[in-house]
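K.L.:
Generate coordinates for the sequence data below:
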Amino acid sequence: MSMEDRVEDLLKRRESIYEGGGADKVEKQHQKGKLTARERIEKLLDEDSFVEIDAFVEHRCIDFGMEKQRIPGEGVVTGYGTIDGRLVYVYAQDFTVLGGSLGEYHAKKITKIMDMAVKMGAPLIGLNDSGGARIQEGVDALSGYGNIFFRNTLASGVIPQISVIMGPSAGGAVYSPALTDFIFMVDKTSQMFITGPQVIKAVTGEDVSAEELGGSITHSTKSGVAHFRAANDEECLEMVRTLLSYLPSNNLEDPPQHMMNDDINRLSDRLMEIIPDNPNKPYDMKEIISEIVDDGIYLESQSMYAENIITAFARLNGRTIGIIANQPKILAGCLDINASDKASRFIRFCDAFNIPLLNIVDVPGFLPGTNQEYGGIIRHGAKMLYAYSEATVPKVTLIVRKAYGGAYLAMCSKDLGADIVLAWPTAEIAVMGPDGAANIVFKNEIKSSDDPVAARNEKIKEYRENFANPYRAASRGYVDDVILPSETRPRLISAFDMLMSKRESRPSKKHGNFPV
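P.N.:
Here you go, the predicted model:
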């Protein structure tokens, strides 16, 4: 056979693989509003940067007539490319080929890419669109999942791992995304669940659709499994690119610095107007964030879940920071079980990948109630204490209004390792709010007064003036400075610039016992 013949044979083999499950199945994929695996990779990566690996891999199953089955690329496309010129590794399950089902060599293709990503210190992106385990391959398929889970765990905190759910993900398939750092979902076309609607109907009698059970809205608002939600495949892949622009390639690097047009010394009079004079009135914390960060731009994670706390990536002076901020317009900004979990995981991710933390505090306490206590608010709240205490990245805390009790500590107080604590003149730092404190501290005086209502109001005022302000805490060194709201941006930039060379060691240990 001549060279020309061999080249022609190679091109035919490639073409056969690139066709996936064939024109009919590709058309069905498009009719569902979904891109194919190769189209998704093309949209995700820089133009012409994708290099495929293991295109010719084939399964070795001979049971149930599988020896006669042709499975192009084993139902998954794997390789590497660039996003904004930076190396990334990617795998994309091909639903047009046996429903993207995972068999032994499908998994081997994925684990090879995972190993390469860790060795080269580059992010791993999984585009998931699979019907689950390939039943014909039995325990070999289950072994494949186990190998993926194991590598997800080893890579955690070493490289950013991003899962993009772009179709079904059921049973064991959902655990790999759950072990990664961020999960993206697409409206109406992606679902995640351990047991599907039919099994639930058979076992419990409940009637639920796949979308209600595990769609993007469910996991973005109720379970907190999904971090980002997109309207379609194209928007989702663009969101992945945006997220990566904030992240380093691995745990040994700092996040990339970006050029920005925002003046580092910019003052903001708008910050003087956002917080109401009445300390019990709500406001939108996102207005404060927008006024502080570069160009008013930030990327919020889990924006529809546990909305009483905000977790977001932003930039100050072109450098990535992670923001954890109470949201007074939702549950008055109280910390609850879900907010504690959301914040703790975000804090630990930022610490693992050298992303400084900005904590903006307006918290009246932990949410009271039997549901919270029975649900384990003690254990969940402890996660925040642990995460902040464990973090060694630069930590700057800004107290803008309420900072009461244990919740004040949980939002990265000086005692939990904050490097710099700044406060606005509106800050109220105390064991509890003036109303509750007056009832306890001045109980007898109020009770014996001729006018208990007037006496109580007077004592509330006295407590607020003497204790519920930033100056008592500043006099003890718990607050480093009380600043004008308008000068917040330059003061924060100065603090983070000063902390760039921070080095902090911890006692040697295998690992701590995080209160999961």
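
K.L.:
hey, let's count contacts and neighbours off CA atoms from now on
P.N.:
Fine.

K.L.:
got the residue ranges for the helices in the stretch 401-516 of the chain?
P.N.:
405-410, 434-441, 443-448, 452-466, 470-475, 488-498 (DSSP state H, counting those that start in this stretch).

K.L.:
outside of the last one, which residues touch it?
P.N.:
What it means is helix 488-498. For helix 488-498, the external contacting residues (Cα atoms under 8 Å, 6 or more residues apart in numbering) are 264-268, 291-293, 316-317, 356, 394, 396, 420.

K.L.:
In helices, which of the residues you listed appear?
P.N.:
291-292 (DSSP state H).

K.L.:
TSV for the contacts of helix 488-498, including distance to residue 9 and neighbour count?
P.N.:
Formatted as TSV, the contacts of helix 488-498 follow (distance: Cα to Cα, whole Å; neighbours: other Cα atoms under 10 Å):
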residue	distance to residue 9	neighbour count
264	60	19
265	64	14
266	64	15
267	67	18
268	67	18
291	61	20
292	60	27
293	56	22
316	55	23
317	55	23
356	54	25
394	58	26
396	62	24
420	66	21
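
K.L.:
among the contacts of helix 488-498, which two are most distant?
P.N.:
268 and 394 (24.1 Å; Cα to Cα).

K.L.:
that older thread, which one of the helices of the stretch 401-516 of the chain lies closest to residue 40?
P.N.:
Among the helices of the stretch 401-516 of the chain, helix 488-498 sits nearest to residue 40 (Cα to Cα), with 37.7 Å.

K.L.:
distance of residue 268 from residue 484?
P.N.:
Look at residue 268 and residue 484: by Cα to Cα, to the nearest Å, they are 10 Å apart.

K.L.:
I misspoke; the intended subject was residue 415.
P.N.:
Distance from residue 415 to residue 484, by Cα to Cα: 24 Å.

K.L.:
ok, those two, which is more surrounded?
P.N.:
A side-by-side neighbour count of residue 415 and residue 484, using other Cα atoms under 10 Å, places residue 484 first with 18 against 11.

K.L.:
wouldn't the more buried one be in contact with residue 426 here?
P.N.:
No - counting by Cα atoms under 8 Å, residue 484 stays clear of residue 426, with 9.8 Å between them.

K.L.:
what touches both of those two?
P.N.:
Counting by Cα under 8 Å, 6+ apart, nothing touches both residue 484 and residue 426.

K.L.:
Tell me the one among the contacts of helix 488-498 nearest to residue 144.
P.N.:
Looking across those and measuring by Cα to Cα, the closest to residue 144 is residue 356, at 36.6 Å.

K.L.:
Quick one: distance of the helix or strand harbouring residue 236 to the chain centre.
P.N.:
According to DSSP states H and E, residue 236 maps onto helix 233-246. A distance of 13 Å separates the centroid of the chain from that of helix 233-246, by Cα atoms, centre = their mean, to the nearest Å.

K.L.:
In contact with residue 301, which residues are there?
P.N.:
Taking Cα under 8 Å, 6+ apart as the test, what residue 301 contacts is 227-228, 310-313.

K.L.:
same deal with residue 361?
P.N.:
325-326, 397-403, 408, 411.

K.L.:
run this one through as well so I can compare:
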Amino acid sequence: MSWKEELDELALRREMTKKMGGPERIERHRAAGRLPVRERIDGLVDKGSFLEVGELAGTGVYDENGKLIDYVPSNFLTGRAKINKRPVVIAADDFTVRGGANDGAVGDKLMASERMAYDLQLPLVRLVDGTGGGGSVKNIETHGRTLLPKLRTWPLMTQNLATVPVVSMALGSVAGLGAARVAASHYSIMVRKSSQMFIAGPPVVAHIGQHFEKDELGGSGIHTKNGVVDDEVLTEQEAFERVRAFLSYLPRSVNELPPRAEPVPPKSSDFSWLRNAVPKQSRSVYKMRPILQSVVDADSFLETGKGWGRPLITGLARVNGYPVAVFASDPYHYGGAWDKQASEKFVRHLDLAEIFQLPVINFVDIPGFQIGLAAEKEGAMRYGVRALSAGVQSQLHWCTFIVRKAFGVAAASHHREGRYNFRYAWPSAQWGSLPIEGGLEVAYKRVIEAADDPDAERAAIEKRLRALSSPMRSAETFIVEDVIDPARTRELLEEFVETIAPLRTTGIRAFTYRP
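P.N.:
Modelled structure (predicted):
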């Protein structure tokens, strides 16, 4: 007696899982510019490291004697693998099998993937391509009943967001729960033209009289500008590279500290150009990204959310090998003034930093919240107050460089009130309740109007006020701790990360109410 028959069947079943949706559907998938799911996994993880869990889940077809004659594999794959030699959990849809609908124990396997990440304290990477397990109308006839919508996976998904890095890629047309899974991540990516996200897709939306193509309704050009998704890429391979890079900055879970990489010096040791990086004219713009890239470890700046909340630049970088969270103003967009989106982006990125103990470096040029009717209608103040509350609640260590403007309530976000801050001003820094050029029109209105030459009087007042608003004057009374030569910025960043490195702690973070 032997188990040869059973072992042969086991080998057959494992072989059948590799066929996915069959040659015709796989070819159609490729023709749409999309990789089959197993090739996606191979392209993402370290070679040969994927250990599948639940490989045999699917739907078997049997003859009258109960012998297996065909097999439709599950359209949801999960398991453990390694990315950059570090363990992760993979959760991947196979659109070639019934378009990603919830066949083959998808619901249970999806739960298992979330549970695996949470219990093993491993980063979770979702490759979403389809409904994500939410089911289809066809299930009504298949099961002979309808299901009451439940968020069975949501408690675990929420726990994971507080515990382990969660990254999602939308790699096809993703609707309903699948779209929600992409958005419920610390970092999310779409592939331009080949992926879309919807609450409901074009066929459903047509019933309310709106007729759109997929990209018109939910393409990456929409969702990377509204903040639903962080970034877009041109190819799936590029998405895999971004995921690998993003995870390299983060710990395995909140119970570990972010991993220090081999220290890499900046691209250049000559920082003298920073002394003239900011124009003398306060209304002139300049490029902030080259400043950031010059003071962090070479090629370490990974920008996130570039397409939305554009007055604020966010991303990850390294200083002396230590991962840090980067915030910086972008004067090319509304002069760096915060709108609703910029405030939301600030909170989202600060939450990521807070959860995974990433020290903050902050380059400030904020003239205030955006003003005018549009800003009032979108509720800029409400979202701004949430951002300020998040800053006050932060338990991280911050290193702030006031590069130019710091005006109004919005500029109060530049540091953590009530705790020690590493804070430096460049000589180009200006601050106050209002920018001089706008405030003097109100404060000196009668004087200017009464002058023989109002323009000359306005210019004279502005010159007088600017002399008094020098950061050197503020430093005299310790309003700012130090005014520095901009060429020292890298040196001071190195001192910051080395000083606070022993003070970082692990564990789950808690936030109180944010208005």
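
K.L.:
follow-up on the earlier one: among the contacts of helix 488-498 of the first structure, which are located in strands?
P.N.:
Residues from these lying in strands, with DSSP state E as the criterion: 316, 396, 420.

K.L.:
Let me know the closest of those to residue 299 of the first structure.
P.N.:
residue 316 (13.2 Å).

K.L.:
The closest one matches what in the second structure?
P.N.:
In the second structure, residue 316 of the first structure lines up with residue 319, judged by TM-score structural alignment.

K.L.:
again with residue 270 of the first structure
P.N.:
In the second structure, the residue paired with residue 270 of the first structure is residue 273, using TM-score structural alignment.

K.L.:
Equivalent analysis for residue 175 of the first structure, please.
P.N.:
That one, residue 175 of the first structure, aligns with residue 180 by TM-score structural alignment.

K.L.:
again with residue 76 of the first structure
P.N.:
In the second structure, residue 76 of the first structure lands on residue 76 (TM-score structural alignment).

K.L.:
Tell me, how many residues neighbour that match?
P.N.:
Using other Cα under 10 Å, residue 76 of the second structure has 32 neighbouring residues.

K.L.:
residues contacting the residue mapped onto residue 249 of the first structure from the second structure?
P.N.:
When the second structure is aligned by TM-score structural alignment, the residue opposite residue 249 of the first structure is residue 252. Shown in contact with residue 252 of the second structure (Cα under 8 Å, 6+ apart): 86-87, 121-123, 164-165, 258.

K.L.:
ok, of those, which one's closest to residue 31 of the second structure?
P.N.:
For the contacts of residue 252 of the second structure, the nearest to residue 31 of the second structure is residue 123 (31.5 Å; Cα to Cα).

K.L.:
Just confirm that closest one contacts residue 250, I think it does.
P.N.:
No - taking Cα under 8 Å as the definition, residue 123 of the second structure is not a contact partner of residue 250, at 9.1 Å.

K.L.:
out of those two, which sits in the more crowded spot?
P.N.:
Comparing residue 123 of the second structure with residue 250 by other Cα under 10 Å, the one with more neighbours is residue 123, at 28 against 25.

K.L.:
so who does that one touch?
P.N.:
Taking Cα under 8 Å, 6+ apart, one finds 87-89, 117, 164-167, 252-253 in contact with residue 123 of the second structure.

K.L.:
what does residue 303 of the second structure give?
P.N.:
313-316.

K.L.:
Filter the residues you listed down to the buried ones, ChimeraX style.
P.N.:
The ChimeraX command for the buried members of those (criterion: 16 or more other Cα atoms under 10 Å) is given here:
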select :313,314,315,316
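
K.L.:
Let me have the contacts of residue 303 of the second structure in a markdown table, extended by secondary structure.
P.N.:
As requested, these are exported to a markdown table (DSSP: H, G, I helix; E, B strand; the rest coil):
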| residue | secondary structure |
| --- | --- |
| 313 | strand |
| 314 | strand |
| 315 | strand |
| 316 | strand |
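
K.L.:
In the stretch 151-300 of the second structure, what residue spans correspond to helices?
P.N.:
154-161, 177-183, 202-205, 214-218, 220-226, 236-248, 289-295.

K.L.:
what range in the first structure does the next helix or strand after the last one sit on?
P.N.:
Once the chain leaves helix 289-295 of the second structure, the next helix or strand it forms, by DSSP H and E, is strand 302-304. Counterpart in the first structure of strand 302-304 of the second structure, with TM-score structural alignment as the criterion, is residues 299-301.

K.L.:
mean deviation (superposed) between that stretch and the second structure, please.
P.N.:
With mean Cα distance after the TM-score superposition for the first structure, stretch 299-301 of the first structure departs from the second structure by a mean of 0.7 Å once superposed.

K.L.:
and which of the contacts of residue 361 of the first structure is nearest residue 458 of the first structure?
P.N.:
The closest of the contacts of residue 361 of the first structure, once distances to residue 458 of the first structure are taken by Cα to Cα, is residue 402, at 20.1 Å.

K.L.:
Kindly provide the distance from the residue mapped onto the closest one from the second structure to residue 362 of the second structure.
P.N.:
Under the alignment (TM-score structural alignment), residue 402 of the first structure maps onto residue 405 of the second structure. Residue 405 of the second structure is 13 Å from residue 362 of the second structure, where distance means Cα to Cα.

K.L.:
same deal with residue 53 of the second structure?
P.N.:
42 Å.

K.L.:
Compare these two (neighbour count), which wins?
P.N.:
residue 362 (24 against 16).

K.L.:
on that earlier part again, could you export the contacts of residue 123 of the second structure as a markdown table, including distance to residue 373 of the second structure?
P.N.:
Listed next are the contacts of residue 123 of the second structure as a markdown table, based on distance: Cα to Cα, whole Å:
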| residue | distance to residue 373 of the second structure |
| --- | --- |
| 87 | 50 |
| 88 | 47 |
| 89 | 47 |
| 117 | 46 |
| 164 | 41 |
| 165 | 39 |
| 166 | 38 |
| 167 | 37 |
| 252 | 45 |
| 253 | 44 |
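
K.L.:
Shouldn't residue 52 of the first structure be within a helix?
P.N.:
No - applying three-state DSSP, one finds residue 52 of the first structure to be strand, outside a helix.

K.L.:
these two touch, right, it and residue 77?
P.N.:
Yes - at 7.3 Å, residue 52 of the first structure counts as touching residue 77 under the criterion of Cα under 8 Å.

K.L.:
Of these two, give the one with the bigger neighbour count.
P.N.:
Between residue 52 of the first structure and residue 77, counted using other Cα under 10 Å, residue 77 has the larger neighbour count: 26 against 13.

K.L.:
which residue sits closest to that one, ignoring its sequence neighbours?
P.N.:
In space, and not counting its chain neighbours, residue 77 of the first structure is closest to residue 92: 5.1 Å by Cα to Cα, 6 or more residues apart in numbering.
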